[in-house]
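A.B. asks: this one's sequence-less:
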């Protein structure tokens, strides 16, 4: 079967997808030639990017585990990406089977995989929606059916907001969710940084220009501002391979020989009031 025959309906095989590029970097199999071309162009100047992708994934895993261990029983995963194990519901339910999860992504390939994998998972739902339209997500019946905003919720925006342009108001998107979140809720967020290597930024920008995979690089202070209203826990906003809450996390963190060429910072904030 040719690659063209494997393209789901509604997918343009000539336009890269951030979800499929990320899947390729993580060693998955759900990507097209256009996605591999983007990733390979970046890997040529930033060969440690696969390790950064793994570190970002493990940041998500550690954060979700911490939230579940601290009593959070419901999660909204924005811009989920192609399902990768361990998934959010697997990590959370290893702590408490009562955890509920809604996955959100606008990519039809992500929705196709999620529908298959989650068909028999009660308390877990997947919706096809754009994080740029938080008002639509917050009233979706799958969200309102599973998420009680009077109780703490974990909102996950991992490696997602850098695909939101400045004029699309990324801070406003976070604020819309914050307004609905009860005290004791958490924001988990990671973002590609302006402090990345200039060659890595240039290659990724050129390879993804005018596509849904085009990233906006933001500086530390700007990304930190997304946590307005939240109290950062642990080490604060730091490179994802450095984010840990105790030494027991060390074994799960991919080893990097030095500062990564493509820098991704992550943080976890708690809503206190």
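C.D. replies: Ah, there it is. Model, not experiment: these values are computed from the prediction.
A.B. asks: could you use CA atoms for every contact and neighbour count after this?
C.D. replies: Fine.
A.B. asks: mind listing the strands for the stretch 151-273 of the chain?
C.D. replies: Taking DSSP state E, counting those that start in this stretch, the strands of the stretch 151-273 of the chain run over residues 154-158, 186-192, 230-232, 238-239, 264-271.
A.B. asks: and the helices in the stretch 151-273 of the chain?
C.D. replies: 170-180, 198-208, 220-225 (DSSP state H, counting those that start in this stretch).
A.B. asks: make a markdown table from the strands of the stretch 151-273 of the chain and add distance to residue 117 and mean neighbour count to it.
C.D. replies: What follows is those, written out as a markdown table (distance: least, Cα to Cα, whole Å; neighbours: other Cα atoms under 10 Å):
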| stretch | distance to residue 117 | mean neighbour count |
| --- | --- | --- |
| strand 154-158 | 20 | 24 |
| strand 186-192 | 24 | 26 |
| strand 230-232 | 33 | 18 |
| strand 238-239 | 31 | 20 |
| strand 264-271 | 27 | 24 |
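A.B. asks: in addition, the following structure is provided for comparison:
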């Protein structure tokens, strides 16, 4: 079954801000997509000047999501809640999950009107499964979960995907509390899959990137390995635990060109709720 957008997700898309760069559209630009604006490309070029591997980092984060989805589906997970979905790029999470388990159910969530404009691509799932898109913000977890409840059975395990998202939510906005609040509404046996950028390996470049993005109105909260691991407090980490993002179960996917050119400045992990 494919779930079509509700009235909440079929509103006007002319609210897209083309004056300031947006992380989802910049991510699309890094991936070679066309659903971005000159302001996104310009900021992307500024990030490339600081570290030419930024597009590699974007691809590595996406590759983690695909590997983690394969791992989770292979271990019996049939429901996914992907927050911070971004502009659709093939393959999408539901395509990977439903290739293993056609009955898998996936709810995507993002707050960017540009993602809403392309959300139809996220609804082309298998007849046996379900896919849906919710226009909402991770900072409003109750709204996200309530909307997801229309598609997902929250008495059964759910994999919560927060890939390359929480480094845009600073501690003062309650980033750790947001994750705790989301996981508290999911049953035992649910999982958290997550990646996060860090300054641990490139402190000077990271400081410059934070300054440029802050000036453009984008918050970037780069966390240490310890700060990232804190999101998994109370969860049982899947081996190998917290790892540099491209070193988490690399056998589950194809290598990303360029990823061997130094340590990727980000962490990834998957944890299970007892």
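C.D. replies: Happy to help now that I have it. Note that the structure is predicted; figures quoted are calculated from it, not measured.
A.B. asks: so after superposing, what's the score?
C.D. replies: Aligned and superposed, the two chains score 0.89 in TM-score terms (TM-score structural alignment, normalised by the length of structure 1); 258 aligned residues with a Cα RMSD of 1.7 Å.
A.B. asks: now the strands of the stretch 151-273 of structure 1 as TSV including distance to residue 138 of structure 1?
C.D. replies: Shown next, in TSV, are those (distance: least, Cα to Cα, whole Å):
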stretch	distance to residue 138 of structure 1
strand 154-158	12
strand 186-192	16
strand 230-232	20
strand 238-239	29
strand 264-271	18
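A.B. asks: for the equivalent of residue 95 of structure 2 over in structure 1, helix, strand, or coil?
C.D. replies: Alignment note: residue 95 of structure 2 maps to residue 90 in structure 1; criterion TM-score structural alignment. On the three-state scheme (DSSP: H, G, I helix; E, B strand; the rest coil), residue 90 of structure 1 is labelled helix.
A.B. asks: quick one: residue 97 of structure 1 from residue 79 of structure 1, how far?
C.D. replies: 23 Å (Cα to Cα, to the nearest Å).
A.B. asks: now residue 39 of structure 1
C.D. replies: Using Cα to Cα, residue 39 of structure 1 is found at 19 Å from residue 79 of structure 1.
A.B. asks: again, but for residue 9 of structure 1
C.D. replies: 20 Å.
A.B. asks: next: residue 22 of structure 1.
C.D. replies: For residue 22 of structure 1 relative to residue 79 of structure 1 (Cα to Cα), the value is 12 Å.
A.B. asks: excluding chain neighbours, give the residue nearest to residue 109 of structure 1 in space.
C.D. replies: For residue 109 of structure 1, ignoring the flanking residues on the chain, the nearest one in space by Cα to Cα, 6 or more residues apart in numbering is residue 8 at 6.9 Å.
A.B. asks: again, but for residue 157 of structure 2
C.D. replies: residue 190 (4.3 Å).
A.B. asks: tell me which residue of structure 1 matches up with the one you found.
C.D. replies: Under TM-score structural alignment, residue 190 of structure 2 pairs with residue 185 in structure 1.
A.B. asks: could you give the number of residues near that match?
C.D. replies: 26 (other Cα atoms under 10 Å).
A.B. asks: please verify my assumption that residue 69 of structure 2 contacts residue 97.
C.D. replies: Yes - under the criterion of Cα atoms under 8 Å, residue 69 of structure 2 makes contact with residue 97 at 6.2 Å.
A.B. asks: what do we get in structure 1 for residue 266 of structure 2?
C.D. replies: By TM-score structural alignment, residue 266 of structure 2 lines up with residue 264.
A.B. asks: can you check which part of structure 1 stretch 66-74 of structure 2 sits on?
C.D. replies: Counting by TM-score structural alignment, stretch 66-74 of structure 2 corresponds to residues 61-69.
A.B. asks: contact partners of the matching stretch?
C.D. replies: 86-88, 91-92, 95-96, 99, 154, 186, 188, 244, 249, 268 (Cα atoms under 8 Å, 6 or more residues apart in numbering).
A.B. asks: can you turn the buried part of these into a PyMOL selection?
C.D. replies: Under the burial definition 16 or more other Cα atoms under 10 Å, those of the contacts of stretch 61-69 of structure 1 that qualify are selected in PyMOL by:
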select buried, resi 87+88+91+92+95+96+99+154+186+188+244+268
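A.B. asks: top helix in structure 2 by residue count?
C.D. replies: Longest helix in structure 2 by number of residues, with DSSP state H as the criterion: helix 54-74.
A.B. asks: enumerate the positions of that one that are buried.
C.D. replies: In helix 54-74 of structure 2, the ones that count as buried by 16+ other Cα under 10 Å are 54-73.
A.B. asks: just stretch 29-37 of structure 1 next, same as before
C.D. replies: Under 16+ other Cα under 10 Å, the buried positions of stretch 29-37 of structure 1 are 30, 31, 32, 34, 35, 36.
A.B. asks: equivalent analysis for stretch 162-172 of structure 2, please.
C.D. replies: Those would be 162, 163, 164, 165, 166, 167, 168, 169, for stretch 162-172 of structure 2 by 16+ other Cα under 10 Å.
A.B. asks: counterpart of the last one in structure 1?
C.D. replies: By that I understand residue 169 of structure 2. Aligned partner of residue 169 of structure 2 by TM-score structural alignment: residue 164.
A.B. asks: distance check, that match against residue 50 of structure 1.
C.D. replies: 22 Å.
A.B. asks: repeat for residue 36 of structure 1
C.D. replies: On the measure of Cα to Cα, residue 36 of structure 1 and residue 50 of structure 1 end up 12 Å apart.
A.B. asks: go on, residue 24 of structure 1?
C.D. replies: 9 Å.
A.B. asks: same thing with residue 40 of structure 1?
C.D. replies: In terms of Cα to Cα, residue 40 of structure 1 sits 10 Å off from residue 50 of structure 1.
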